[in-house]
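>>> Provide a 3D model corresponding to the input given below.
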Amino acid sequence: MKQRRLLAVGMPFFVVIALAVMPVPAGAGTNRPGVPSDTDYAASYARSKVTNVFATTQQVSCYRPEVPFFTTGTTDGYTGMTPCPGATTGEDTGAAGPYPTQIGSAAGYPAAGPKLVNDHSESDLRVDPNHPNHVIGSSKWFASAEGYNHVLGFYESFDGGQTWPVQGHIPGYEGFSDDTDPVGAFDGYGNYYSLILPYQFAYFGGALGGGSKLFQKSKLPNPTMPPEAVTVSVRPVGAKFAPDWITTHSNSAGVTGPDFVEIDNSQGQEPDKQWIAIDNNPSSPNYNTIYAMFVNFSFDGLMSKAYVSTA
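Model prediction:
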């Protein structure tokens, strides 16, 4: 045992000496063994005629946020929450009034009007199994990056990603402060499902406060919506325009409302890390079965658990 320890102590010195006398090839340390160099990688783009396209800048998108936030503006390098200059997406911007899930919001909510989507992050990309040139991407759709204030948005291509003419925010859950963690899937018919994680918070000090978030039930902006949930919006096969989404569901009692997969009303319970997968194998006995998965993190001493729901 002692000999092994002494050998281990001596090895770093030997390695240092060896490296000191060995010539270092150009580019050493920049790539793992077997990984193409930057030059080779760039050349593969040219051989395969790969081009880069800015998708979300091809349209102007706006929506009416549930929670307004203006305090920081551009002073810290952010664009701030700004009024909509005029959307080109054809989506429902909320200019005519609050969205259905915003009816019943507390005083001061939702925002007075639609705001410009000025930032994006955390993208997810899916290819229609029946039509490979049909691609739908989704990402966080920010009205205020510094306030972490966003819904989810989508951008759709019918020519394999060369152009993205149809895009906008994913409707159905604008009555929450945030819709987050974009992930989607196509079924075997070509319907696209977006599994969404909406949740509520308010800002300490309101829209002009410091930006700290409040999650207490008594402080939440929309008492008609749960504090957190896992939900679904569906873009049916053949949809052509930004508002063409199915966002409601009729339950066994005949009541129509948001398509909730899971509702979390408990303080200290937090659903997160949702994922959706659909069996697209026509020979499978589970063909077109939808699997919605998420974990429920517990902060009240109980064990965090992963869940799956099928449809």
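
>>> going forward, measure contacts and count neighbours with C-alpha atoms only.
Will do.

>>> burial check on the nearest residue to I290 once chain neighbours are set aside, number of neighbours?
Excluding the flanking residues, the one nearest I290 by CA to CA, 6 or more residues apart in numbering is I278, at 4.6 Å. A total of 20 residues lie near I278 under the criterion other CA atoms under 10 Å.

>>> and what of D272?
Residues near D272, counting by other CA under 10 Å, number 20.

>>> shouldn't I17 be within a helix?
Yes. The assignment for I17 by DSSP: H, G, I helix; E, B strand; the rest coil puts it in a helix.

>>> roughly how far does it sit from Y63?
Counting by CA to CA, to the nearest Å, the gap from I17 to Y63 is 62 Å.

>>> so these two - more neighbours on which side?
Looking at I17 and Y63 with other CA under 10 Å, you find the greater number of neighbours at Y63, namely 30 against 11.

>>> my read: that one touches G153, true?
No. The pair formed by Y63 and G153 falls short of the contact definition of CA atoms under 8 Å, at 10.2 Å.

>>> which residues are in contact with each of those two?
H169 (CA atoms under 8 Å, 6 or more residues apart in numbering).

>>> so I290 touches A277, yeah?
Yes. Using CA under 8 Å, I290 is in contact with A277, at 6.1 Å.

>>> counting neighbours, what do you get for F13?
Here the neighbour count serves as a burial measure; for F13 (other CA under 10 Å) it reads 11.

>>> part of a strand, is it?
No. Secondary structure of F13, determined by three-state DSSP: helix, with no strand assignment.

>>> so how far is F297 from it?
Look at F13 and F297: by CA to CA, they are 47 Å apart.

>>> try S123
Here the distance between S123 and F297 works out to 23 Å (CA to CA).

>>> likewise for Q3?
Distance, Q3 to F297, by CA to CA: 47 Å.

>>> with neighbour numbers in mind, choose between these two.
Legend: neighbour count by other CA under 10 Å for Q3 and F297, higher for F297 (17 against 8).

>>> which is the next helix or strand following the helix or strand harbouring the more buried one?
With elements delineated by DSSP states H and E, F297 resides in strand 290-298, which encompasses its position. Following strand 290-298 in sequence order, the next helix or strand is strand 305-310 (DSSP H and E).

>>> for that next one, packing partners?
strand 290-298 (3 or more CA pairs under 8 Å, 6 or more residues apart in numbering; DSSP states H and E).

>>> which other helices and strands contact the strand it packs on?
Short answer (3+ CA pairs under 8 Å, 6+ apart): strand 290-298 packs on strand 269-278, strand 305-310.

>>> next, the second sequence, to be compared with the first:
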Amino acid sequence: MTWQQALKDYQLYLTIERGLSKNSIDNYALDVKKLMTYLDANALSISPITINSDTIQQFIYESAKHINERSQSRLISGLRSFFSYLIFEDYIKINPLELIESPKIGRKLPDTLSEDEIDAIIKAIDLSKPEGERNRAMLETLYGCGLRVSELINLKLSDLFFEEGFIKVTGKGDKQRFVPIVAITQKYINIYRKEIRTHLNIQAGFEDTLFLNRRGKQLTRAMVFTIIKQLVEKIGLKKTVSPHTFRHSFATHLLQNNANLRSIQLMLGHESITTTEIYVHLDRSHLTEVVEKYHPRK
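Model (predicted):
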């Protein structure tokens, strides 16, 4: 079995069996491609079936010179997944990464914005320009519904159920969920739809896409990042802010206002509650208040 064939089959498995998004599949494939590049550069004619832990350990050691511990841990995890697939298909019996430990790293807490900082960013939008109304509606949706940037740019007109107070969101692995949308967010989306979007020359295939660029096509992830970066620079905020920061802030502010973790999990579309639990670490004082208020032994 060649590396190219193994990688192709692995990507197909991630698509069909695990239902991962294209971005996730590309990231997993990149880990394998890095190992393939290393083998080529060192003239090592080793197949995916015959490679051993010593070779992989040396590859990881060389990679560690150029990447941080978190990236190193991600690389090991990606390769471990690839060889687990080969075991699943009965190509190999033992995972060569079985005894290779990932570096110990602290759990990275997500950056968040205060309510005042979010207000300042949104107020910095120039509403005299047509794209201003779109940008305000986008940021209000990111923060008001806790969306991933990919979920935002893929949002459809047919996903809006304003009378019921929900939007339908297509998340990772094409899994769909319904997320509540408050009246203020609905208001800004409707302003954009009725005053700006209707005047665009919408290109074929994008008639149902909610947020469009000036050419009438779907916005890119990079464009949303750029819009936010420019606004943050405009108000002089000394924080690294991305679309995901609005999502983190959505979850953190809900938790601070006594929303339960299970509800936040459902709204964020986290498959596991442990992913949502990272927000618990953001505000331990809040947890103390909860115990003091609700525990019978207070």
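
>>> tell me how they score on TM after superposing.
Once the chains are overlaid, their TM-score stands at 0.21 when taken by TM-score structural alignment, normalised by the length of the second structure; 112 aligned residues with a CA RMSD of 6.8 Å.

>>> coming back round to it: can you give me the buried ones in the strand holding F297 of the first structure?
Along strand 290-298 of the first structure, the positions that meet the burial threshold by neighbour count (16 or more other CA atoms under 10 Å) are I290, A292, M293, F294, V295, N296, F297, S298.

>>> which non-adjacent residue is nearest the third one?
Translated: M293 of the first structure. If you skip the residues right next to it in sequence, M293 of the first structure has V308 as its closest partner in space, 4.3 Å away by CA to CA, 6+ apart.

>>> show me where the second structure has its strands.
When secondary structure is read from DSSP state E, the second structure shows strands at 160-161, 166-170, 176-180.

>>> of all those, which lies closest to V32 of the second structure?
Comparison of the strands of the second structure against V32 of the second structure by CA to CA identifies strand 166-170 as nearest, at 27.9 Å.

>>> from the contact counts, what lies against the closest one?
Using 3+ CA pairs under 8 Å, 6+ apart as the contact criterion, the neighbours of strand 166-170 of the second structure among helices and strands are strand 160-161, strand 176-180.

>>> nearest to K140 of the first structure among the buried residues of strand 290-298 of the first structure?
Compare each of those with K140 of the first structure using CA to CA and the shortest gap goes to F294, at 18.2 Å.

>>> ok, now how distant is I121 of the second structure from M223 of the second structure?
16 Å.

>>> okay, those two: which has more neighbours?
Counted by other CA under 10 Å, I121 of the second structure and M223 do not tie: I121 has more neighbours, with 21 against 12.

>>> OK, contacts around the more buried one?
Shown in contact with I121 of the second structure (CA under 8 Å, 6+ apart): L231, V232, I235.

>>> same list, the helices and strands packed on strand 166-170 of the second structure, but as JSON lines with mean neighbour count and distance to A6 of the second structure please.
What follows is those, written out as JSON lines (neighbours: other CA atoms under 10 Å; distance: least, CA to CA, whole Å):
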{"stretch": "strand 160-161", "mean neighbour count": "18", "distance to A6 of the second structure": "41"}
{"stretch": "strand 176-180", "mean neighbour count": "16", "distance to A6 of the second structure": "31"}
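
>>> any chance of those strands in CSV, plus distance to K168 of the second structure?
Shown next, in CSV, are those (distance: least, CA to CA, whole Å):
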stretch, distance to K168 of the second structure
strand 160-161, 7
strand 176-180, 5
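
>>> of these, which is nearest L266 of the second structure?
Distances from L266 of the second structure to each of these were compared using CA to CA; the shortest belongs to strand 176-180, at 7.8 Å.

>>> what's the closest one packed up against?
Applying 3+ CA pairs under 8 Å, 6+ apart, one finds that strand 176-180 of the second structure makes contact with strand 166-170, helix 261-268.

>>> relative to M11 of the first structure, how far out is K2 of the first structure?
Using CA to CA, one obtains 14 Å as the distance from K2 of the first structure to M11 of the first structure.

>>> any idea which of the helices and strands packed on strand 176-180 of the second structure is most buried?
Scoring those by mean neighbour count under mean count of other CA atoms under 10 Å gives strand 166-170 as the most buried, with a mean of 21.

>>> now the angle from that strand to helix 261-268?
Using axes from the mean of the first three to the mean of the last three CA atoms, to 10 degrees, one finds that strand 166-170 of the second structure and helix 261-268 are set 70 degrees apart in direction.

>>> give me the number of residues near F88 of the second structure?
Using other CA under 10 Å as the criterion, F88 of the second structure is surrounded by 11 other residues.

>>> how about it, what does it touch?
Residues in contact with F88 of the second structure, defined by CA under 8 Å, 6+ apart, are absent; none qualify.

>>> just checking, F166 of the second structure touches P180?
Yes. With the criterion set as CA under 8 Å, F166 of the second structure and P180 qualify as a contacting pair; they are 4.3 Å apart.

>>> including distance to T275 of the second structure, could the helices and strands packed on strand 176-180 of the second structure go into JSON lines?
Rendered in JSON lines, the data for those read as follows (distance: least, CA to CA, whole Å):
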{"stretch": "strand 166-170", "distance to T275 of the second structure": "18"}
{"stretch": "helix 261-268", "distance to T275 of the second structure": "8"}
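
>>> compare the ones you listed and give me the one nearest K33 of the second structure.
When those are compared by CA to CA, strand 166-170 sits nearest K33 of the second structure, at 29.0 Å.

>>> now do the helices in the stretch 101-250 of the second structure.
In the stretch 101-250 of the second structure, the helices defined using DSSP state H, counting those that start in this stretch lie at 115-123, 130-145, 149-153, 183-195, 221-235, 243-256.

>>> doesn't Q3 of the first structure belong to a helix?
Yes. Per three-state DSSP, Q3 of the first structure lies within a helix segment.

>>> from D119 of the first structure, how far out is it?
Between Q3 of the first structure and D119 of the first structure the computed distance is 59 Å (CA to CA).

>>> cool, G168 of the first structure as well?
As judged by CA to CA, G168 of the first structure and D119 of the first structure stand 13 Å apart.

>>> so these two - more neighbours on which side?
G168 (30 against 18).

>>> summarise which helices and strands the one helix or strand the more buried one maps to is packed against.
With elements taken from DSSP H and E, the one containing G168 of the first structure is strand 166-169. Here strand 166-169 of the first structure touches strand 62-63, strand 149-157, going by 3+ CA pairs under 8 Å, 6+ apart.

>>> show me what the helix or strand just after it is packed up against.
Following strand 166-169 of the first structure in sequence order, the next helix or strand is strand 178-180 (DSSP H and E). For strand 178-180 of the first structure, the contact count by 3+ CA pairs under 8 Å, 6+ apart identifies strand 149-157, strand 192-199 as packing neighbours.
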